[in-house]
Structures are given as structure tokens and as C-alpha cells.
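K.L.:
with the input below, show me the fold.
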Amino acid sequence: MNSKNWLDKVKWDANGLVPVIVQQELSNDVLMFAWMNREALLKTLELERAVYFSRSRNKLWFKGEVSGHLQYVREVRLDCDQDVVLLKIEQISNIACHTGRHSCFFWKFKGSLDRGNWVSVDPVLKDPENIYL
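P.N.:
A predicted model of the protein is given here:
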């Protein structure tokens, strides 16, 4: 029996990817959304650190490799349809977003349907110019 049959449970898309929601373990804050291929999921479980697949660079992306904002994986879940992965992580430095914010979900819709707008509601914790030198 193949020891990696559990990987076949995941419903990978036509490009061999699965969406990943990243949630901070203790606060349950949703920090970011990313993609994984089989190799990224395997590396994530092997290293107990978040490893994603960068579609723009077409390669594995070891979260925090450049920024230092590592994500230590505490739990991995698969949704009921088996087509979305949830990572519960410990976020190092409390910054998950490349903009220097805690979460990538910092735009909030405010106003009415005809006069609404997206407003940034979370502060920049560290200037991105000082993160990616």
C-alpha cells in the first residue's frame, strides 16, 4: 500500500493545486490565502513550516525565507469537499502579509452599495521596504 495515499484524498485542480487558508492558531485570525501543490503539502508536513506554491514564480515558496516571517504549522485540515486545505499556524513576528501587516485581509468595505469603498483598517507593522531588502 502506498504510504502517501492521503495525498490522493485531496481534490487537486487541473493545475495540480489546492487552495490554502492560513489561520493563526491561538487567535483564529485568518491571515492569508495561498496555493499548494503536492510537493508543497509534503514539505509543509515534513518541515512543520508553511511551504506554498507560487503561481507567479512557478516554484515552491518557503514562507518567511526572505522576510523572516515564518509560519510554524500546528495543524493541517481538509474541508468537507476535500478541495481546500486549512493551516493553523504560529506566525513569527505577527506579520503574515507582504505589505507588513498582520493579515492580508486588511481591506474592509464601508459605506453603501452606491457610495461604498474599500478602506484599509489594519496598520502597517513594518514597512515592506525594510522587510524585503
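K.L.:
CA atoms for contacts and neighbours, from now on please.
P.N.:
Noted.
K.L.:
show me what counts as buried in stretch 121-133.
P.N.:
residue 124 (16 or more other C-alpha atoms under 10 Å).
K.L.:
pull the longest helix from this protein.
P.N.:
Ranked by residue count and defined by DSSP state H, the top helix of the chain is helix 38-47.
K.L.:
can you list the buried residues in that helix?
P.N.:
38, 40, 41, 43, 44.
K.L.:
put together a markdown table for the residues you listed, with distance to residue 25 on each row.
P.N.:
Formatted as a markdown table, these follow (distance: C-alpha to C-alpha, whole Å):
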| residue | distance to residue 25 |
| --- | --- |
| 38 | 23 |
| 40 | 20 |
| 41 | 18 |
| 43 | 20 |
| 44 | 16 |
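K.L.:
I'd like the structure of this one too, to check against the first:
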Amino acid sequence: MAFDPATLKFDMNGLIPAIAQDAASGEVLMMAWMNAEAVARTLATGRVTYWSRSRQAFWVKGESSGHVQRLVEMRVDCDRDCLLLLIEQQGPACHTNRRSCFYTAVRDGAEVEIMAPMV
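P.N.:
Below you'll find the model as predicted:
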């Protein structure tokens, strides 16, 4: 059965959350938004493309930083309202120069930084 992006459930802004996960390690790296065109571009090129809500523009991950995400597999959740992108990540995924955007833990009611920036 061919994949039809029109079957995805985008929010009222035409967006769907996309979670990027390292295909080899399983580490969750980041979450960003995609619209239908970003999904189509990602599938066509194999380079992950997101929709930047702040810039109102497409954002090809790594285009300016060199920290490219190559799509290995796209998965759709059971409700069709969230995507899981299994990727190969070059360099850090986070704009803070950390491997993952999820570098802050909440432990005993306090925020704890659990990951230093990459050197």
C-alpha cells in the first residue's frame, strides 16, 4: 500500500509533530514540526526538512550548520497525528550544540543539566 501524506492528521495550523530518533542508538534527539510539503520533501530527498514556525519557512536540518539528518525510516503513530523519524545524525541535533535537545532532566523538583555541549 502506498503512503498517502493526506491521511496524516495535521493540526489547525497544518502541522504535525515529528520526533527525530537516532536509528542506530535509539536516542531521542529532537522534536520539530512538519507540514505536508516538509513531509513530501523529506521523503523525496532523504534529507529531513522541517517547517520553522518562527521563520515561517522550510528548514532543511543541517543546511547551514552541517549537522545533517538523513532519513532512514519514517513511522506514523496509530492516531496518524505524530511522526517518528529514524535518522542518521551528523554532529549535534540541538542548536545549543548538544547531541540531543533533551539535555535537561527534572529530578526531585529541580532542573538538572545532564548533557554538556559537544566540543
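K.L.:
any idea what the TM-score comes out to?
P.N.:
After superposition, the two chains reach a TM-score (TM-score structural alignment, normalised by the length of the second structure) of 0.95; 118 aligned residues with a C-alpha RMSD of 1.2 Å.
K.L.:
sorry, back to before: tell me, the next helix or strand after the longest helix of the first structure lands on which residues of the second structure?
P.N.:
Per DSSP states H and E, the first helix or strand lying C-terminal to helix 38-47 of the first structure is strand 51-54. Strand 51-54 of the first structure corresponds to residues 49-52 in the second structure, going by TM-score structural alignment.
K.L.:
in that stretch, what's buried?
P.N.:
49, 50, 51.
K.L.:
still on that earlier bit, which of the buried residues of helix 38-47 of the first structure sits closest to residue 73 of the first structure?
P.N.:
Distances from residue 73 of the first structure to the buried residues of helix 38-47 of the first structure, taken as C-alpha to C-alpha, are shortest for residue 44 (7.5 Å).
K.L.:
do I have it right that the closest one meets residue 51?
P.N.:
Yes. Between residue 44 of the first structure and residue 51 there is a contact under C-alpha atoms under 8 Å: 5.1 Å.
K.L.:
list the contacts of the residue nearest the centre of the second structure.
P.N.:
The centroid of the second structure falls nearest to residue 20 when counting by C-alpha atoms, centre = their mean (3.7 Å). Residue 20 of the second structure makes contact with 28, 29, 30, 31, 84, 85, 86, 87 under the criterion C-alpha atoms under 8 Å, 6 or more residues apart in numbering.
K.L.:
and residue 86 of the first structure, by the same measure?
P.N.:
Contacts of residue 86 of the first structure (C-alpha under 8 Å, 6+ apart): 20, 21, 22, 23, 76, 77, 78, 79.
K.L.:
what's the helix or strand hosting the third one aligned against in the second structure?
P.N.:
Under DSSP H and E, the secondary-structure element containing residue 22 of the first structure is strand 18-24. Taken onto the second structure by TM-score structural alignment, strand 18-24 of the first structure occupies residues 16-22 there.
K.L.:
find me the equivalent region of stretch 85-92 of the first structure in the second structure.
P.N.:
Under TM-score structural alignment, the match for stretch 85-92 of the first structure is residues 83-90.
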